[in-house]
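# coordinates only, no sequence provided:
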């Protein structure tokens, strides 16, 4: 066994919902002791750093019940079973903002909360945006306000904790450093 590896002794499914599954695992630690791990399985998600022709970033504001507040984020959503990640990004951008993009580029993927969840977010850059004539409807339980902000405005929103999630903070850093804003 690798010096940091934890060997699964038993696994019990506790809950299966629309978005996540929760399981409890008993593991053997590298020193031979046992511990319990509460783990969340998630199908993965995409997020889109959409930049307008006048170098504004497209954000959405929505209420996040887990935080009991609204936050400003880049458009994002869950990957549906069997759905290609880039197609998910295209769909989410259209559903949440009404924009399409003629230039999608993969940026990077990362784990959101590896201490207890296996969710991976895949970030895409969308340029050469256009308004979709009849955008696909968004989720019926999703209420969104669309904002277009400069990089300076976005950085200020991070300071004010209006932007409060890792994927959006990452996207702002990417936009600032690699796209020479």
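Received, thanks. A quick note: this is a predicted structure, and the numbers were derived from the prediction, not measured.
# use CA for all of it now, contacts and neighbours both
Noted.
# before we move on, what SS does residue 175 have?
helix (DSSP: H, G, I helix; E, B strand; the rest coil).
# my guess is it meets residue 181, correct?
Yes - taking CA atoms under 8 Å as the definition, residue 175 is a contact partner of residue 181 at 6.9 Å.
# give me the common contacts of the two.
Shared contacts of residue 175 and residue 181 (CA atoms under 8 Å, 6 or more residues apart in numbering): residue 151.
# neighbour count winner among these two?
When residue 175 and residue 181 are compared for neighbours, residue 175 comes out ahead with 19 against 12, by other CA atoms under 10 Å.
# tell me the contacts of that one?
So residue 175 contacts 151, 181 (CA under 8 Å, 6+ apart).
# can you check residue 104 too?
86, 124-127.
# part of a strand, is residue 148?
Yes - counting by three-state DSSP, residue 148 is part of a strand.
# what is the neighbour count of it?
Neighbours of residue 148 using other CA under 10 Å come to 16.
# same check on residue 131?
Residue 131 has 12 nearby residues by other CA under 10 Å.
# count of residues packed around the closest residue to it other than its chain neighbours?
Residue nearest to residue 131 in three dimensions, not counting chain neighbours: residue 99, with 4.6 Å by CA to CA, 6 or more residues apart in numbering. Residues near residue 99, counting by other CA under 10 Å, number 22.
# put this next to the first one:
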């Protein structure tokens, strides 16, 4: 079945709940076959977020360990944060890197954009590779100091086997970067 799909028409949207981070909306849709239905979606800020893959060298990535209220534990993952209004994604990536890891990057490369649960959440995370790092700390909005953990890229399977490394965007980004490095691309 290789026919072009026609996007459903949005008939109406209604905000149900709004917080400082997102809003929940009812979305009424009409599909091209005439079926009408209602979905709920979490609408996030239009600017999205960045997830940074800081390469200390070709073989070592810098991870962070910070508290995640969603899982109520400390999680080992890549640094990430929101893009501010009017901020370029590469500038946001370098800022987050300086705030969370204590390094800046001379070379920042956009890799891809990821979604999580796109059937319900409008959020995009832009994956940025950071190379040629230099020490530079900016004050961030974190409530406690974040632990920085260097990790050898050759031991990603051991990282993914850990109970405190489950953040899917970080896992996907690390696998993509390792593949690029193995191909000699970055």
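Thanks, I have it. From a predicted model like this one, the values you see are computed outputs, not experimental measurements.
# how about the residue nearest to residue 131 of structure 1, what's its match in structure 2?
Counting by TM-score structural alignment, residue 99 of structure 1 lines up with residue 103 in structure 2.
# who touches its match in this structure?
97, 133-137.
# so which of those residues sit within helices?
Among the contacts of residue 103 of structure 2, the residues falling in helices (DSSP state H) are residue 97.
# can you pick the most crowded of the contacts of residue 103 of structure 2?
residue 97 (30 neighbours).
# that residue against residue 106, yeah?
No - the criterion here is CA under 8 Å, and residue 97 of structure 2 misses it with residue 106 at 11.6 Å.
# is it true that residue 9 of structure 1 lies in a strand?
Yes - Residue 9 of structure 1 sits within a strand when classified using three-state DSSP.
# so how many other residues sit close to it?
12.
# residues contacting the equivalent of it over in structure 2?
Aligning on TM-score structural alignment places residue 9 of structure 1 opposite residue 11 in structure 2. For residue 11 of structure 2, the contact set (CA under 8 Å, 6+ apart) comprises 27-30.
# try it again with 10 Å
27-30, 36-38 (CA atoms under 10 Å, 6 or more residues apart in numbering).
# now, of those, which are buried?
Buried members of the contacts of residue 11 of structure 2, counted by 16 or more other CA atoms under 10 Å: 27-30.
# residues in structure 2 aligned with the helix or strand containing residue 168 of structure 1?
Here residue 168 of structure 1 sits within helix 166-178, counting by DSSP states H and E. Mapped onto structure 2 using TM-score structural alignment, helix 166-178 of structure 1 spans residues 168-180.
# compared with structure 1, how much does the matching stretch deviate?
Once the two models are superposed, stretch 168-180 of structure 2 sits on average 1.6 Å from its counterpart in structure 1 (mean CA distance after the TM-score superposition for structure 1).
# for that stretch, which positions count as buried?
In stretch 168-180 of structure 2, counting by 16+ other CA under 10 Å, buried: 169-171, 173-174, 177-178.
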